[in-house]
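[1] the sequence and its predicted three-dimensional model are supplied below.
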Amino acid sequence: MSEQPIGPILDGLGTTIFLDEGDLVASALVITKVIEPDGDVSLAIASSEGLSWIEQNGLLASAQQIVSQASIGRKGEDD
């Protein structure tokens, strides 16, 4: 196992984000499904430098609410 930059991997998956001009991404928490060579599936989590576990937990809880509640609008989605 080796540490790898996540940017090229996300680019290869076609991952994008909707941002308005002037928006600044301050931190990131990336959750990935990993399929190992033997077919086993695991979960990997990566975060931007300096992101504490408390902030990770807050981002994760907020993201879960957005995904779970259709009534919460997501940036970039048509209403």
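    Alright, I've got the coordinates.
[2] only C-alpha atoms from now on, for both contacts and neighbour counts.
    Fine.
[3] tell me what the host helix or strand of Ser62 is packed against?
    Assigned by DSSP states H and E, Ser62 falls within helix 53-68. Helix 53-68 sits against strand 29-35, with contacts defined as 3 or more CA pairs under 8 Å, 6 or more residues apart in numbering; DSSP states H and E.
[4] this is the comparison structure:
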Amino acid sequence: CQWGTCAETFNSPNDLYNHICEAHIGRKVTRNLCLQCSWQGCRYTGAKRDQITPHVRVHTKRATYTCAKCSHTTMRLSDFKKHAR
């Protein structure tokens, strides 16, 4: 994990993504919500949690959208839609 000073390691991009979402981004109901990306060299800020969690996929290399025709994978829905067209 390259979030701030965190140095934890993970075996998969999925585990890293889940760690960031729970330990660093948090949730509004638990009063620990952080909407600014603190990945090394990044200062993205989202207006709500639904904006920053997809952004984090870029850093974790977690591909979430897979084309059924050619197996191409993307991390963002907008990129996947462009590929599908």
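    Perfect, thanks for sending it. These figures come from a predicted structure and were not determined experimentally.
[5] could I get the TM-score for this pair?
    Here the TM-score for the pair of chains, by TM-score structural alignment, normalised by the length of the first structure, is 0.26; 31 aligned residues with a CA RMSD of 3.1 Å.
[6] now the helix holding Ser62 of the first structure and strand 29-35, what's the angle there?
    Taking axes from the mean of the first three to the mean of the last three CA atoms, to 10 degrees, helix 53-68 of the first structure and strand 29-35 form an angle of 70 degrees between their directions.
[7] mind listing what's buried in helix 53-68 of the first structure?
    By neighbour count on 16 or more other CA atoms under 10 Å, the buried set for helix 53-68 of the first structure is Gln56.
[8] for stretch 49-63 of the second structure, which positions count as buried?
    Buried-residue list, stretch 49-63 of the second structure, by 16+ other CA under 10 Å: 49, 52-57, 59-60, 62.
[9] ok, of the residues you listed, which one's closest to Lys81 of the second structure?
    Each of those was scored against Lys81 of the second structure by CA to CA, and Pro54 proved nearest at 14.9 Å.
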